[in-house]
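Fold the following.
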Amino acid sequence: MGSSELFLILLFSVFLITLISAKDLYFEATCVNNGNFTANSIYGTNLNLLFSQLSTTADFNYGFYNLSVGRSPDQVNAIGLCRGDQKEDVCRSCLNDSISELKQRCPKYKEAIGWSEFCTLHYSSQQLFGSMKSEPEQIFYNKYNASDVDGFNRALRPLLTNLRSRAAAGGPFLKYAADNTTGPTFLSVIYALEQCTPELSQKDCSDCLTTAMGKMDPYCTRSIGCRILQPSCNLRYETRPFFAVEGIPQPPPPLSLPSPPEGNGNGNRSNKTRIIIIVVVASVVGILSLVLCIWICLKLRKRREIIEKGDEMIKAESLQYDLATIRTATNNFSDENKLGEGGFGAVYKKLQK
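All right, here's what the predicted structure looks like:
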């Protein structure tokens, strides 16, 4: 084996070792001075149990995790949030790396926050779920400034404002928005994303991101890249693409609930009154229709009886004879033709012709 081949093998080995041991260059941690704990304490045991649950949970839940272990005053609460464009395998790997980093950097702190490129992990003895927190924060900006600062900010500000509205309007599963816009020159493009923990209300998310945008000045107003990291939200922009735009499963849209009637409740009373009127009118119409049907049936029945009676009268009249015919048939009521007498008078027999 030649020296050149040995050099290539050594170089490749160093590359592999560097690749395997590489850490997230974007990772930042803040150890919050909110009390300490010892390794063998109940809080320490609960924290380790929480880390274990976070590492082994089977639910992806669009990259959002809310966990609590133990009871006050030793309860540990944690929120894990993966960047909205990351898939499950990257998300889990990022959270596990964050656990290892926080154990090393904040070993005795009851509260700590770790921000990675793809996820955020925050644990504390205080309640975190549903509580908007904009501090403590971490701010990083690119050392290179835009060539046209005013033009750069004219393009950037509307993009960030739009992303803030879109992220805040997200449902209870994901409050994330990412997009790009044309920069001050034809060939320049600005990429940006904003995200909140999804349990926040739309207003709290919007307020958190507004606070983050306010912290850009004076650090990021001239820079071509910036990261504002807060416990409940974060924003980032660059002049290069850094987020995925396809292949990420999106959560179902939020349910559209019917808008409540305006006013002080008169709308409800009006609706009830309208329903009552409709029911009463329908009942009256139904009763009148029934009465009309009965009346028509009775009229038809009476008419039929009259017609039938008329037929019988016609038949009876067809059996009567005029007086001249009777005189001739009875020989002028001769006693010889008399058969007897009944309740209607004498009865005669008819002469045979």
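
okay, CA-based contacts and neighbour counts for the rest of this
Will do.

can you give me the strands in this structure?
28-36, 64-69, 76-82, 109-115, 119-124, 138-141, 175-182, 189-196, 226-229, 233-238, 338-342, 345-348 (DSSP state E).

Any chance of a markdown table for the ones you listed, columns mean neighbour count?
Putting those into a markdown table (neighbours: other Cα atoms under 10 Å) gives the following:
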| stretch | mean neighbour count |
| --- | --- |
| strand 28-36 | 15 |
| strand 64-69 | 18 |
| strand 76-82 | 25 |
| strand 109-115 | 24 |
| strand 119-124 | 24 |
| strand 138-141 | 17 |
| strand 175-182 | 21 |
| strand 189-196 | 25 |
| strand 226-229 | 22 |
| strand 233-238 | 24 |
| strand 338-342 | 11 |
| strand 345-348 | 14 |
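
mind putting those in a markdown table, distance to Ala167 included?
Shown next, in a markdown table, are the strands of the chain (distance: least, Cα to Cα, whole Å):
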| stretch | distance to Ala167 |
| --- | --- |
| strand 28-36 | 23 |
| strand 64-69 | 15 |
| strand 76-82 | 14 |
| strand 109-115 | 19 |
| strand 119-124 | 16 |
| strand 138-141 | 20 |
| strand 175-182 | 5 |
| strand 189-196 | 6 |
| strand 226-229 | 15 |
| strand 233-238 | 10 |
| strand 338-342 | 114 |
| strand 345-348 | 115 |
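
Next, the second sequence, to be compared with the first:
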Amino acid sequence: MPSLLLSQQKRSAETMITVFKRILFLIFSFPVLTYLVTLTFAVDPFFQSRCVADTGNYTANSAYERDLNSLFNEISSTTKLNYGFFHSKFGEVNAIALCRGDVKLNDCTSCLNGTVSEMKQRCHRYKEAIGWSEFCMLRYSSRNISKRLEISPGACLLNTRSAVAGNPEEILRVLQVLLDYLRRVAAARGALLKYATGNSSLGAQIWYALVQCTPDLSEQDCNDCLEAATEGSGSCCVGQMGCRVLRPSCNLRFESAKFFDAAPAVPPPQSPQSTKEEDKQKKSVWIPLGASLSATLGLALFSACGFFIWRRRNIQEDNENSQEVQLLDLVQGSILDEHSSENFNRENVSRSQEFPSIQLDILHVATNYFCNENKLGEGGFGPVYKGTLADGKAIAVKRLSRTSGQGLLEFKNEVMLIAKLQHRNLVRLLGCCLEKNEKLLVYEFMPNRSLDVFLFDSSMAVELSWPKRFSIIKGISRGVMYLHEDSRLRIIHRDLKASNVLLDHEMNPKISDFGMARIFGGDQNQVNTNRVVGTYGYMAPEYAMEGLFSIKSDVFSFGVLLLEIISGKRNNGFHVSERGESLLTFAWKLWSKGQGMELMDQLLVQSCVAAEVLKCIHIGLLCVQEDPADRPSMSSVVVMLGSETITLPRPVEPAFSVGRVVAEPTEPTSNDRNRSINEVTISNLSPR
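Below you'll find the predicted structure:
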């Protein structure tokens, strides 16, 4: 019994010793376990690496290994990264490290340390390797990799969530437009930070994107790298909720949820001047009381003036924005055309299904920020630029100039009118934009520009044979007839002229610029206005002198245009004698003497049909009669042009001349060619 008791006591003691040992083990091993658990959870699930075999391997304890470890130590111990960018060389080893533009310094350092640890394990003994974590990138090589564009090796990392609902190709188009815009912004930044973020919406879904280059790249190299990455996203990212395209010199990422901060984390460095000012302030401890009071009062006065200026500018901007919002609401609330089926790529439509409102950033990218190389010309409204959308569609963007005589009223007028009109001889309005005080109209692009470019340039007029000119005349007449009689609205253009007739790729005419147009009521035949608008040389006499306009005002303008097309000469500035005779009276004299063919442009001698030319001169003279009642309607003009047997009434001599007595150069100036005077007061009129 005593031996049994002793045995039990011995076993109990051994058990206690074992338990005690286990407790000690747990106590001493807890920090290690904690570290291991932390390390396990700290592994970046986004980490990607590429070990490059082309440059060979290094051996243990070699000079290359020592240099590489020195670089790793420098990266791990650094406390100040220049805008998240690190590049250095130790012996044979070149290294580049880059943190994401919105990442704070501590997170950047932590990310680089983790990346160093991963690369030591994954690319052991490789002389060249690259690793990408979520917030940073690290690459090293035995060759020079600084300031060099490299797009391989690369990687594509997809969001693991299910594919997004919707049309993948449509989503990809939205993202490509956004990425193209960000690419230009990032590439254009300086040598410290090439980084940009933004978002774009498609329906209720908002997409967020980020692009970044190593800042040692040139603008062109950064642009090329991101362009290649964007093209790569088209093959590996389709239908995903998020995607990262990784390249040695750049990277991009997009997600359906926001994943970046609004602004870069690293503040811009202070200028040397501001640093000197701070040094002076530190040294200047004793400042006289009088000087302090003067400075305080001066600062208070300066602040008050600044606040007043800021407040005034704010009020002006609020008024402008309020006007724009009211205009957009009015435009979109008024355009309800069941015949309009124009759908300008759904991603561009923001507020209205009937009429697209196109985002400003899309137009910036399409026109390369309205660069001069894309400028097509300039009118009374403002400059017009060529643009190309992401899908390759060419557009023309009319930009309201701040110095233009036209404003919100004309902008609204053009949008409301032309959006309701559908005719093959009227230019199509694809959308408008009202953002950041910009007022933009987007049209279908006319590759041959306007009629005046060909008509009044002897080197280009040879391309306008008589059959083409006759076709253009008939097309314009059908377009004006549609405005007057066949459209849902009865519209007077009021600024019909050669520069407002655009030509498509087949030289078909399309009437444009409806900023001055007016709508007539069903029982209206004539209206009086105190504001005479239009272009010198095309205005009917009753409109120029009395402010009276009607559909017959457009008929007069058409008659002038018709005679210009036949003669290849402008009515405005036409001179054949010291008396400043107009094109209209000159045409009348030749026609009444039976010499009408002498009016014809000599370039048409080989291609003309004499009967058609004489008929068109006859119709032109009928259209420019002094009395509006003597002018034919546009429907009658269309019939006259299409008939070979109809008998035309005899016109009388035009009693109104817009010629000037003062001699001027025959050839128009460059300003006359490009600019339209859309609000004028007529003087020096010469009644006959």
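
What about Arg157 of the first structure, how many residues nearby?
The number of residues packed near Arg157 of the first structure is 12, by other Cα atoms under 10 Å.

Please say which position in the second structure it maps to.
In the second structure, the residue paired with Arg157 of the first structure according to TM-score structural alignment is Gln176.

separation between Ala282 of the first structure and Glu28 of the first structure?
Distance check for Ala282 of the first structure against Glu28 of the first structure: by Cα to Cα, to the nearest Å, it reads 72 Å.

cool, and Gly267 of the first structure?
For Gly267 of the first structure, the distance to Glu28 of the first structure - Cα to Cα - is 54 Å.

what's the answer for Phe140 of the first structure, then?
Here the criterion is Cα to Cα. By it, Phe140 of the first structure lies 10 Å from Glu28 of the first structure.

swap in Ser52 of the first structure?
Ser52 of the first structure sits 22 Å away from Glu28 of the first structure when distances are taken as Cα to Cα.

next one: Phe64 of the first structure
According to Cα to Cα, Phe64 of the first structure and Glu28 of the first structure sit 19 Å apart.

Residue range in the second structure corresponding to stretch 215-233 of the first structure, please.
So stretch 215-233 of the first structure sits over residues 232-250 in the second structure, by TM-score structural alignment.

And that stretch, what's buried?
Residues 232-233, 236-250 are the ones in stretch 232-250 of the second structure that count as buried (16 or more other Cα atoms under 10 Å).

for stretch 309-327 of the second structure, same thing?
Quick answer for stretch 309-327 of the second structure (16+ other Cα under 10 Å): Asn321, Glu324, Leu327.

Let me have these in CSV, extended by distance to Val93 of the second structure and secondary structure.
Shown next, in CSV, are these (distance: Cα to Cα, whole Å; DSSP: H, G, I helix; E, B strand; the rest coil):
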residue, distance to Val93 of the second structure, secondary structure
Asn321, 57, helix
Glu324, 59, helix
Leu327, 62, helix
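
what would those look like in a markdown table with distance to Ala53 of the second structure?
As requested, these are exported to a markdown table (distance: Cα to Cα, whole Å):
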| residue | distance to Ala53 of the second structure |
| --- | --- |
| Asn321 | 59 |
| Glu324 | 60 |
| Leu327 | 63 |
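
circling back to that earlier point, could you work out the end-to-end span of the match of stretch 215-233 of the first structure for me?
End-to-end distance of stretch 232-250 of the second structure: 12 Å, with Cα to Cα as the criterion.

Can you pull out the residues in contact with that stretch?
Applying Cα atoms under 8 Å, 6 or more residues apart in numbering, the contact partners of stretch 232-250 of the second structure are 130, 132, 139, 148-159, 161-165, 168-169, 171-172, 211-214, 217, 222, 225-226, 229-230, 251-256.

any idea how far the counterpart of Leu47 of the first structure in the second structure is from Ser142 of the second structure?
Taking TM-score structural alignment, the alignment pairs Leu47 of the first structure with Leu68 from the second structure. Distance, Leu68 of the second structure to Ser142 of the second structure, by Cα to Cα: 10 Å.

Need the residues touching each of those two.
Here Leu68 of the second structure and Ser142 have Val93 as joint contacts, going by Cα under 8 Å, 6+ apart.

quick one, what contacts the residue mapped onto Ala155 of the second structure from the first structure?
In the first structure, Ala155 of the second structure lines up with Gln138, judged by TM-score structural alignment. Contact partners of Gln138 of the first structure, counting by Cα under 8 Å, 6+ apart, are Glu28, Arg227, Ile228, Leu229, Gln230.

Good, wrapping up.
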